[in-house]
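[1] sequence first, then the predicted structure:
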Amino acid sequence: MTEPLFLADAYARDAEGVVASVEDGVVVLDRSLFYATGGGQPGDSGRLEWDGGFFTVTEAVKGDGGAIRLMGNGELPTVGVEVRQVLDWDRRWGHMRVHTALHLLSVVIPLPVSGGQIAEAKGRLDFDMPDAPEDKQALQDALNDLVTRDLPVTTDWIDETELDANPGLVKTMSVQPPRGAGRVRLVRIGQGEAQVDLQPCGGTHVARTGEIGPLRIGKVEKKGARNRRVYVHLD
């Protein structure tokens, strides 16, 4: 199993790691700075560096047994070699800002979520929403109000049995929290009476909503009788 360093510190830009396996051009490390594609968030990119070698990471995906598989191009390291992992930070930073923005979007549109996707400068959520929003500007104003309140974004862990006892925590209809490890990670926005959101999530987020910056609600597309796709852009 690869230790997911990004869960402990989403702001870490580089870290050491040891090559656990190399097979068919895919590198697996004992600990990974690179987030693996999942939950609508793309996998990280960047590079691995070691004495006399360099490997460009273009994609990170989940493998068997909790492994994070790094794919790309360049010279492959050998098993047991210590490497320096370096993130494409600008890309990760965009994903962090957009991911937290989508959590806020699920606050201002409190409807079940049927899908979502994150990119560097925009994202979207699909809602179980038979009719389009009547006032898109009001939604955008509410969204930016949550940003400017500069709410803290923190994480907690609960047992899977606790999640089963509180099914309302899960907003997504299409993507369920990862199970099997015995515990589930929660992302909380706000604290105490100022809390606005709490939901299971394994992605990377900013530490405070103020770091997202101004947001703009873009297109609202009809994707079925009961489905509306809402886009959010970083401005």
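    Received, thanks. Numbers count the residues shown, from 1 in each chain.
[2] when you work out contacts or count neighbours from here on, use the C-alpha atoms and nothing else.
    Noted.
[3] Leu29 and Arg179, how far apart?
    22 Å (Cα to Cα, to the nearest Å).
[4] more neighbours: which of those two?
    More neighbours surround Leu29 than the other of Leu29 and Arg179, with 26 against 10 (other Cα atoms under 10 Å).
[5] putting a second one here so we can go through both:
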Amino acid sequence: MTVLLFREDAYRREAPGVVAGHTAEGGVILDQSLFYPTGGGQPGDSGTLEWEGGRIAIASAVKGEAGAVVLVPSEPAALPPQGAHVLQRLDWNRRYAHMRVHTALHLLSVVIPLPVTGGQVGEGRGRLDFDMPHPPGDVAALEERVNALVGRDLVVSAEWITDAELAANPGLVKTMSVAPPIGQGRVRLVRIGRAAEEVDLQPCGGTHVARTGEIGRVTIGRIENKGRQNRRVSLILAT
């Protein structure tokens, strides 16, 4: 199982690693990964791997077998050999954009307290799909409520609970389309706000900013009808 360095520090931009193996498709597996693998609506990280005598660009990261993170090269190239010591470098601007959008989408789920049926994190924008029979009446008011939460500069933190604790508190789960990863004994929760200032607490394995103030100004974009009771709400961040 790959050690997930991004869980320990989402702001870390580079880290060492040792090549644990390769996949038949030409992916690289390290003993520890700075790269977030695609999942939960958030794209995999991109960046570079460097080692003595070589360097490759990494287009993305995906989940492999038995808890491995597989780094996918941008194009076919000579890979670092098994056992090689490498330096991982993130495309930091892209990662940070994902962090800002992901946290903003959690705030969107606060101001629209309806079950979430899907979502996608992008660079500078994202969207959530809601089980929403009717479109929201006042989009400007929703936008201002999200920006008010951003402006409070709330602390964003993570903690762990057991599978049994999650099962005893099903209200923590907002997503209908993606179940939290259970079966490993514990589940990661992301909390926005502390004590009396808490506004959100839900299972999430993605990367987030440390404070909501880092998100910046949010604009609510298009609201699309995606089915009889499904509405897609887009969110755009200021550059």
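    Nice, thanks for sending it over. Given the structure is predicted, the values throughout are model-derived calculations rather than measurements.
[6] skip the chain neighbours and tell me the closest residue to Val170 of the first structure.
    Nearest residue to Val170 of the first structure, sequence neighbours excluded (Cα to Cα, 6 or more residues apart in numbering): Gln199, at 6.0 Å.
[7] report the contact partners of the counterpart of that neighbour in the second structure.
    Mapped onto the second structure by TM-score structural alignment, Gln199 of the first structure lines up with Gln202. By Cα atoms under 8 Å, 6 or more residues apart in numbering, the contact list for Gln202 of the second structure reads Leu172, Val173, Lys174, Leu189, Val190, Arg191.
[8] all helices for the second structure, in order.
    5-8, 92-111, 139-151, 163-168 (DSSP state H).
[9] so which of those is the most surrounded?
    helix 92-111 (a mean of 22; mean count of other Cα atoms under 10 Å).
[10] how far away is the residue nearest to Lys62 of the first structure when sequence neighbours are not counted from Gly25 of the first structure?
    Closest residue in space to Lys62 of the first structure, ignoring its immediate chain neighbours: Ile68 at 4.8 Å, by Cα to Cα, 6+ apart. Separation of Ile68 of the first structure from Gly25 of the first structure (Cα to Cα) stands at 14 Å.
[11] circling back: now render the helices of the second structure as a markdown table, adding distance to Glu214 of the second structure.
    A markdown table is the format used below for these (distance: least, Cα to Cα, whole Å):
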| stretch | distance to Glu214 of the second structure |
| --- | --- |
| helix 5-8 | 18 |
| helix 92-111 | 7 |
| helix 139-151 | 8 |
| helix 163-168 | 29 |
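[12] which one of the ones you listed lies nearest to Gly44 of the second structure?
    Evaluated over the helices of the second structure, closeness to Gly44 of the second structure peaks at helix 92-111, with 8.9 Å, by Cα to Cα.
[13] the closest one against the first structure, how far on average?
    Following superposition, helix 92-111 of the second structure is found to deviate from the first structure by 0.2 Å on average (mean Cα distance after the TM-score superposition for the first structure).
[14] tell me which residue of the second structure lines up with Ile84 of the first structure.
    Careful, residue 84 of the first structure is Arg and not Ile. Using TM-score structural alignment, Arg84 of the first structure pairs with Leu87 in the second structure.
[15] list the contacts for its match?
    Glu14, Ala15, Pro16, Gly17, Leu49, Glu50, Trp51.
[16] neighbour-wise, which one of the residues you listed leads?
    Result: Leu49 is most packed of the contacts of Leu87 of the second structure (other Cα under 10 Å), 24 neighbours.
[17] distance of the nearest residue to it once chain neighbours are set aside relative to Thr38 of the second structure?
    Distance criterion Cα to Cα, 6+ apart; nearest residue to Leu49 of the second structure, sequence neighbours excluded, is Gln88 at 4.9 Å. Here the criterion is Cα to Cα. By it, Gln88 of the second structure lies 17 Å from Thr38 of the second structure.
[18] which of those two has more neighbours?
    Gln88 (22 against 16).
[19] so the more buried one is in contact with Glu50, correct?
    Yes. If you go by Cα atoms under 8 Å, Gln88 of the second structure and Glu50 touch, sitting 6.7 Å apart.
[20] count of neighbours near Glu197 of the second structure?
    Glu197 of the second structure, neighbours per other Cα under 10 Å, totals 11.
[21] hang on, the earlier thing: among the helices of the second structure, which is nearest Thr117 of the second structure?
    helix 92-111 (11.2 Å).
[22] now the angle between helix 139-151 and that closest one, please.
    Interaxial angle of helix 92-111 of the second structure relative to helix 139-151 (axes from the mean of the first three to the mean of the last three Cα atoms, to 10 degrees): 120 degrees.
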